[in-house]
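Q: I would like to see how this sequence folds:
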Amino acid sequence: MLYRYGKDNNGRPVKKAVVYTREEHLIPAYKIDPDAFKIVQRLKDNGYTAYIVGGAVRDLLIGKTPKDFDIVTDATPSKIKRIFRNSRIIGRRFRLVHVIFGLKIFEVSTFRSTIDGSVGNSFGTIDEDVMRRDFTINALYYDPILEQVIDYVGGVRDIKKSILRPVIPVDKIFVEDPVRMLRAIKYSSTTDCQMAWSLRRKIKHSAHLLSPVSPSRLTEEMLKIINSGHSFEIVSECLATDLYMYLQPSATAMMFNDPQFEKNYLINLKSLDELVSKDKDARLGKKLVFLIKDFILTLTDWKKEILNSSSVGEIYIKTWTECRNFVLPMNPQRTELEYAIRTSLREIGISIKLPKKVLSQPVSQKKDTAGKKKGSGRKKKSKKVNDAV
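A: The predicted structure follows:
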């Protein structure tokens, strides 16, 4: 075991980080994405420091193969851009660089300072950058060239002990970014790292902080839950800590009022997790079915609706409107929600085979009794949200 030293205020050497060698961390070289390796190598060849950071290191240490490899460096975004022609700078205040290799995109960020807290945008050093990371298991740096894990906060020890421990003080971590509460539950469920009772209590008492979070961020987090393969565990814990009412308020209200609906909803999430484990690339619409199918059953007397086959178009439009409101504030891609609704109706016994112009008409555009449309507004393009993991 090696150590990285720094200096205290009096100039005396102090231990800053533990450095784990290949024999100690046992990360297999073949699990490192070769293009991520190239990025680190090229940054180093140009005189900069660079590491694989965060969730990728965590996954490597617990034996998983990371889906994404994020990289951090002391090079500024403009300097990174000069080194990699296959890159683009994104963001305005919090600037990052995306380095592109074919279909793969690698996020390369610059060390950030703690001068403005854990969400500031000033550049800093690795000693500061580590103190901005949310939890110790995500605050690890890996040098694939030297095959060393740099640990400033005891993250390797916490992974071995299966503990989820925050880096940022508990009285600040969720105030500065409320979405960290959702991440805490997700990490606990997907890594088997247990939260301390005090941390879980803090999350429950801070749940209201999610209220002003933008729908786009909540959509991103909800899609991560849907695609995680652990949605049952995550949603169950979100319900227990009062977070789910901000992710899916309509579903939460119905579960509160009807224990049977809650039971069915959670059973459907288990089926969703089975689908993801078998086919992780299944389209989002197939996954959304498990969130809306039991809600659709509550909308009407479907036996009577099936007998009135002439109203199929009207049934679809009304069902789409209700489902769209049901999943708010999540805003999935419209075509995927349409697919989920048609699939759910088909399971009931109603086959939707409508012209494209009917399937894509705005929800506000209704038909009168003569079958003519009221209003002539054009369809607005809905913002697409990537099927994030």
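
Q: CA only for contacts and neighbour counts going forward, please
A: Will do.

Q: residue 21 touches residue 148, doesn't it?
A: Yes - with contacts defined as CA atoms under 8 Å, residue 21 counts as touching residue 148 at a distance of 4.9 Å.

Q: same drill for these two, tell me which one is more crowded.
A: More crowded of residue 21 and residue 148, by other CA atoms under 10 Å: residue 148, with 22 against 16.

Q: pull the contacting residues for that one.
A: Taking CA atoms under 8 Å, 6 or more residues apart in numbering, we find residue 148 in contact with 19-22, 25, 142.

Q: what segments of the stretch 251-389 of the chain are helices?
A: Taking DSSP state H, counting those that start in this stretch as the test, the helices found in the stretch 251-389 of the chain are 259-278, 284-297, 302-307, 312-327, 334-348, 356-359.

Q: in JSON lines, list the ones you listed along with distance to residue 214 and mean neighbour count.
A: Formatted as JSON lines, the helices of the stretch 251-389 of the chain follow (distance: least, CA to CA, whole Å; neighbours: other CA atoms under 10 Å):
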{"stretch": "helix 259-278", "distance to residue 214": "25", "mean neighbour count": "17"}
{"stretch": "helix 284-297", "distance to residue 214": "21", "mean neighbour count": "20"}
{"stretch": "helix 302-307", "distance to residue 214": "36", "mean neighbour count": "13"}
{"stretch": "helix 312-327", "distance to residue 214": "15", "mean neighbour count": "18"}
{"stretch": "helix 334-348", "distance to residue 214": "19", "mean neighbour count": "19"}
{"stretch": "helix 356-359", "distance to residue 214": "28", "mean neighbour count": "12"}
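
Q: output those helices as JSON lines; include the columns distance to residue 252.
A: Listed next are the helices of the stretch 251-389 of the chain as JSON lines, based on distance: least, CA to CA, whole Å:
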{"stretch": "helix 259-278", "distance to residue 252": "8"}
{"stretch": "helix 284-297", "distance to residue 252": "12"}
{"stretch": "helix 302-307", "distance to residue 252": "24"}
{"stretch": "helix 312-327", "distance to residue 252": "10"}
{"stretch": "helix 334-348", "distance to residue 252": "19"}
{"stretch": "helix 356-359", "distance to residue 252": "29"}
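
Q: would you do the same for the sequence below? I want to compare the two.
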Amino acid sequence: MQPHIRTQLQIIPRDQHNVSRRDISPNALRVLYRLREGGFEAYLVGGAVRDLLIGGHPKDFDVATNATPEEVKGLFRNCRLIGRRFRLAHVVYGREIIEVATFRANSDDGSGDRELHEGGRVLRDNVYGSIEDDAVRRDFTANALYYAIEDFSVRDYTGGFDDVRNRLMRLIGDPETRYREDPVRMLRAVRLAAKLDFEIETETAKPIAQLAPLLREAAPARLFEECLKLFLSGHAVKSFLGLERHGLLPALLPETAAALKSNRSGALRRMLLEGLKGTDTRVANDEPVSPAFLFALLLWPAYCRALITLQAQGVHAAEAQRRAADRVTVHQLETIALPRRFSLPMQEIWLLQSRFSQRQRKRVFRTLAHPRFRAAFDFLNLRMAASEEHADDVAFWREAQTDPAHALAAADAHRDAESSEEGDAPRKRRRRRRKTAHGGE
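A: Predicted coordinates:
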């Protein structure tokens, strides 16, 4: 336990907080009561308590106990044990999982069940301890609050109750040490602040920009999951602005950050923010958002910059588009493990953009039939936030979806009118030669 961390217990009685059993999952209550009946300590803990205190509606309910994972499994037939880095018990009720974690200590007992990387990152953490130990090893004070079922009080060991009331995200312990233990905590700070409309406390925020490169040490698959939480939970705009403000964008999306910095007009940033705003709206309306579309948006500035570079080197347009898409994808995979089931559709969304300026009949029908057409067209609409030059394309393809013949006829008439204004002869239509009875010409 770190000596400079305040661990004085504050018990907030039921009449001084708003957490009610009516707002807690009945299955979580079952777990709490059965553990208590089995002679163990058991508390609702973490994000659920935090969210209930600010009037939210938690989706997940976690329990902390002094029972070991094996003892929890002995009490619940519907329990399975998971994890090696953090050994946990999952009590399963249909589609709902109540996660039960044993109180963990913040020190190494010599058993080898707590293992640190040379840089301070926690590789394994299965040394068990008391509730006081458990509170200290949690990340933020707002997540270290315990709801006691026996007297309906909230127990606070680190000052989290006041921080929640003041809407502050504050790390427990020395911020630099805690970030080195787990660099993803920097992203969690930004994400939770965006989700809860909290401010990141000054000392907690101070080292983030300097330590941002540590994110390269995090597992790319874990960063992919963290990105989904950042941008597909209904607070994507605030999350993006938080990443920018605290210097995390270059570490998470390096080529996008470089492209936005070099785009003096700010058009690419406007488009990206408009797209994230639309994502938030869809989440709020309970509509799906594909990770392929999300990453097509997040990496579009990088793709545009790579494309311009290749074209300036004399690479043919179609080849430059393919190479730019591949280059951006491969480089981003070094940081975030974007699965192929999302990276390939993402690239298709990009490559379809060049087809929207084409009006030849066969190409129009081929584009309309493409399985990624709808997503690509939605993306084209977003590009209008960056430049009005796409307005004609948007209008044409909007009509082409309902009446392609009329859209093509209007496009032909428009081209003929432009030719007449420039003094050119109207285009002659090629006459097809009649085929012979044998199919020859």
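
Q: TM-score for this pair?
A: The TM-score (TM-score structural alignment, normalised by the length of the first structure) is 0.76; 332 aligned residues with a CA RMSD of 3.0 Å.

Q: quick check: end-to-end length of stretch 294-306 of the first structure?
A: Length of stretch 294-306 of the first structure, first residue to last, CA to CA, to the nearest Å: 17 Å.

Q: burial of the residue lying closest to residue 125 of the second structure once chain neighbours are set aside, as a residue count?
A: Residue nearest to residue 125 of the second structure in three dimensions, not counting chain neighbours: residue 114, with 4.4 Å by CA to CA, 6 or more residues apart in numbering. Neighbourhood size, residue 114 of the second structure [other CA under 10 Å]: 21.

Q: residue 14 of the first structure too?
A: Counted by other CA under 10 Å, the residues lying close to residue 14 of the first structure total 12.

Q: A helix includes it, no?
A: No - counting by DSSP: H, G, I helix; E, B strand; the rest coil, residue 14 of the first structure falls outside a helix, being strand.

Q: thinking it is in contact with residue 7, fair?
A: Yes - Residue 14 of the first structure sits in contact with residue 7 when judged by CA under 8 Å, with a separation of 5.5 Å.

Q: what's the helix or strand hosting residue 38 of the first structure aligned against in the second structure?
A: Assessed by DSSP states H and E, residue 38 of the first structure sits inside helix 34-45. Mapped onto the second structure using TM-score structural alignment, helix 34-45 of the first structure spans residues 26-37.

Q: average offset between the matching stretch and the first structure?
A: When the first structure is overlaid, stretch 26-37 of the second structure sits 1.1 Å from its aligned residues on average, using mean CA distance after the TM-score superposition for the first structure.

Q: that older thread, now, of the contacts of residue 148 of the first structure, which are buried?
A: 19-21, 25, 142 (16 or more other CA atoms under 10 Å).

Q: mind putting those into JSON lines with distance to residue 110 of the first structure?
A: Listed next are those as JSON lines, based on distance: CA to CA, whole Å:
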{"residue": "19", "distance to residue 110 of the first structure": "21"}
{"residue": "20", "distance to residue 110 of the first structure": "23"}
{"residue": "21", "distance to residue 110 of the first structure": "24"}
{"residue": "25", "distance to residue 110 of the first structure": "25"}
{"residue": "142", "distance to residue 110 of the first structure": "15"}
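
Q: which non-adjacent residue is nearest residue 316 of the first structure?
A: Going by CA to CA, 6+ apart, residue 316 of the first structure has residue 352 as its nearest residue, at 7.4 Å.

Q: any idea how far residue 312 of the first structure is from that neighbour?
A: Residue 352 of the first structure is 7 Å from residue 312 of the first structure, by CA to CA.

Q: quick one: contacts for residue 185 of the first structure?
A: 234, 237-238 are the contacts of residue 185 of the first structure under CA under 8 Å, 6+ apart.

Q: of those residues, closest to residue 53 of the first structure?
A: Residue 53 of the first structure has its nearest neighbour among these in residue 234, at 24.1 Å by CA to CA.

Q: count of neighbours near the closest one?
A: 25.

Q: is it in a helix, a strand, or coil?
A: Quick answer, by three-state DSSP: residue 234 of the first structure is helix.

Q: map it across to the second structure for me.
A: Checking TM-score structural alignment: residue 234 of the first structure goes with residue 239.

Q: against residue 226 of the second structure, how distant is that match?
A: Using CA to CA, residue 239 of the second structure is found at 11 Å from residue 226 of the second structure.

Q: and for residue 348 of the second structure?
A: For residue 348 of the second structure, the distance to residue 226 of the second structure - CA to CA - is 24 Å.

Q: what do you get for residue 371 of the second structure?
A: To residue 226 of the second structure, residue 371 of the second structure is 28 Å away according to CA to CA.

Q: in the stretch 51-200 of the second structure, which spans are helices?
A: 69-75, 131-137, 160-165, 175-181, 184-196.

Q: which ones are touching residue 175 of the first structure?
A: Per CA under 8 Å, 6+ apart, neighbours of residue 175 of the first structure: residue 209.

Q: give the aligned equivalent of it in the second structure.
A: In the second structure, residue 175 of the first structure lands on residue 180 (TM-score structural alignment).

Q: so what's residue 356 of the second structure up against?
A: 393, 397.

Q: what about residue 229 of the first structure, how many residues close to it?
A: Using other CA under 10 Å: residue 229 of the first structure sits among 23 other residues.

Q: confirm that it sits in a strand.
A: No - Residue 229 of the first structure sits outside any strand when classified using three-state DSSP, being coil.

Q: who's in contact with the nearest residue to it once chain neighbours are set aside?
A: In this structure, residue 229 of the first structure finds its nearest non-sequential neighbour in residue 273, 4.4 Å apart by CA to CA, 6+ apart. Contact analysis of residue 273 of the first structure by CA under 8 Å, 6+ apart lists 228-232.
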